[in-house]
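1. pasting the sequence and the predicted coordinates here, then a few questions.
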Amino acid sequence: MCRERTPVTTQPDIPANRYGRYCVPAGLEDRPAARAVLAGQAYEPETLRFMRAHAGDGDIIHAGAFFGDFIPALSTALTPGARLWAFEPNPGNFASAQETVRLNDLQNVTLTNAAVSNQPDELLFRTRDKDGKSLGGLSHFVTEPGDGVEAVAAAMLDFVVPLDRKVSILQLDVEGHEKQAMLGAYHLVNRWAPILILEYFNKPQWIARRFPGLGYRHIGKLHGNHVFAARDITL
């Protein structure tokens, strides 16, 4: 179910900002992304500005879509023929992201209900706390089953995104699963050397070892995201 309220929209029952309209999951209104959207603002506006400016003529991979708070801004920045590949493992968040796509009639988005990893399998994902409340964007991977834990599909980006699709940006908000996600995109990264935008993951030596010869360097931070590029760009 979506939270339907905002002071900034031509349809007062649907949250909106400058990029589009959103389905905010009920009960998650206090999460930072939801608060921003409900106030008619964009969440992580500098990250969005940078991604829109550097999408070029390629696709964007966006893993950790939550309710789709990034999706309208990224979709509308793409050139004709380019595509946004979005992934969200939490079933409730995925349903909200689907509705966000529908609300904006976005035709260049492929949204997948899966985590991204280094093998196609299932992963254990905690989606609810001990009281049964949805964790929303705080959902995370775990190693043991239990209350509030669901088995979710895991996908390798190399298997989902065709290798002949030019990828300009790979953005991961995957709750500590960045290494596995990047290993699952090994061929895409080596072919296209996309800009990497990685939440809380600042390991340039690991990236250099796994993707030698591409020349990735850490160029700075946007909000909590570390940005790596294999070409000469600035934030």
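-> All right, it came through fine. Numbering: from 1, shown residues only.

2. from now on I want contacts and neighbour counts done on CA atoms only, so please keep to that.
-> OK.

3. which other helices and strands does the lengthiest helix in the chain contact?
-> Looking across the chain with DSSP state H, the single longest helix is helix 91-103. Packing contacts for helix 91-103, counted by 3 or more Cα pairs under 8 Å, 6 or more residues apart in numbering; DSSP states H and E, involve strand 24-25, helix 71-75, strand 109-112.

4. okay, now the one to match up with it:
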Amino acid sequence: MELKSTIAEFIPDRIFATTVAYAHRRFEPILRQVKMFVGPNQTAIDVGAWYGPWTHWLARAAASVVTVEANPELADFVRRTALPNVTVVSAAASDEEGTATLWLPVGGKGTEGRASLHGQGDGRSVEVTTMRLDSLDVADVGLIKIDVEGHELQALRGAEGLVRKWRPMLIVEVEDHRAPAADTLSLVDSWGYEGIYLKDGQWQPLADFDLVGHQAAMAEVSKESYLRAIATRASDRYVNTIVFRPLPAHV
């Protein structure tokens, strides 16, 4: 995710965080329905926080939020600007404990959303701690949201214990060009979940949608700037955020 970093550098942190939260709710309409996914007495886990737009709204819907962010600078930012019911963990969610190299893009404030555990040709790198989400000391988990620039499958594998215990709603960014979508969909399906996505304000079954074909056909749209995407009509939006809900009959 990239904003106009030259302008962003001059905006105070709390104002910037709130601005991003409201802008992102337009960019990602699912955020307007966040209370559908987590109850007021439950815990939400936000994995891949960026500047905390999901954390912002989840903190107003859930009893508590655990935010897991790999980029230590962004983790500190969210820690400074979030509500008191938010706990920030500075680590990269993965399928094993250890360390990894996080690649940071060239640019200033607003470009950090493109940081990745998968190597990039430019920018700088930093060593970060990796963790399994299963290691979190949490209870009554109602929602896990994961957006980690192509590392979603590994993050999900590291959350299998939480998923099987609490059967939370899952909101996952699925990008076939970064990692095979079929692998992520197969894993979540094996846990007894069904996928849905938002189209023109209505929830549609993922089973009836060619996600990979759609993403290939709209590859150029996916490269649009953040500000342009905010202004785009919902019907033209590129679909990469999938909601997975547990099937009640699954054992």
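-> Done, it's in. Please read these numbers as outputs of a predicted model, since none were measured by experiment.

5. and the TM-score between these chains?
-> After superposition, the two chains reach a TM-score of 0.70 (TM-score structural alignment, normalised by the length of structure 1), with 194 aligned residues with a Cα RMSD of 3.0 Å.

6. roughly how far is the longest helix of structure 1 from the heart of the chain?
-> Here the centre of helix 91-103 of structure 1 is set off from its chain's centre by 13 Å, with Cα atoms, centre = their mean, to the nearest Å.

7. repeat for stretch 109-123 of structure 1
-> Worked out by Cα atoms, centre = their mean, stretch 109-123 of structure 1 lies 12 Å from the chain centre.

8. mind listing the helices in the stretch 151-251 of structure 2 by residue range?
-> Here the stretch 151-251 of structure 2 has its helices, by DSSP state H, counting those that start in this stretch, at 152-157, 160-166, 181-190, 211-217, 219-222, 226-231.

9. which of the residues in the fifth one are buried?
-> Spelled out, it's helix 219-222 of structure 2. By 16 or more other Cα atoms under 10 Å, the buried positions in helix 219-222 of structure 2 come out as 221, 222.

10. tell me how many other residues crowd residue 125 of structure 1.
-> A total of 23 residues lie near residue 125 of structure 1 under the criterion other Cα atoms under 10 Å.

11. oh sorry, the question was meant for residue 41 of structure 1
-> Residue 41 of structure 1 has 18 neighbouring residues, counting by other Cα under 10 Å.

12. what lines up with it in structure 2?
-> Residue pairing (TM-score structural alignment): residue 41 of structure 1 is matched to residue 22 of structure 2.

13. and that match, what does it touch?
-> Residues near residue 22 of structure 2 by Cα atoms under 8 Å, 6 or more residues apart in numbering: residue 53.

14. before we move on, back to that, looking at the helices and strands packed on helix 91-103 of structure 1, which is buried most?
-> Highest mean neighbour count among these (mean count of other Cα atoms under 10 Å): strand 24-25, with a mean of 26.

15. which elements pack onto it?
-> Contact partners of strand 24-25 of structure 1 among helices and strands, from 3+ Cα pairs under 8 Å, 6+ apart: strand 2-3, helix 91-103.

16. let's go with 6 Å and repeat that
-> strand 2-3 (3 or more Cα pairs under 6 Å, 6 or more residues apart in numbering; DSSP states H and E).

17. in JSON lines: the helices and strands packed on helix 91-103 of structure 1, plus distance to residue 165 of structure 1.
-> Listed next are these as JSON lines, based on distance: least, Cα to Cα, whole Å:
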{"stretch": "strand 24-25", "distance to residue 165 of structure 1": "31"}
{"stretch": "helix 71-75", "distance to residue 165 of structure 1": "16"}
{"stretch": "strand 109-112", "distance to residue 165 of structure 1": "13"}
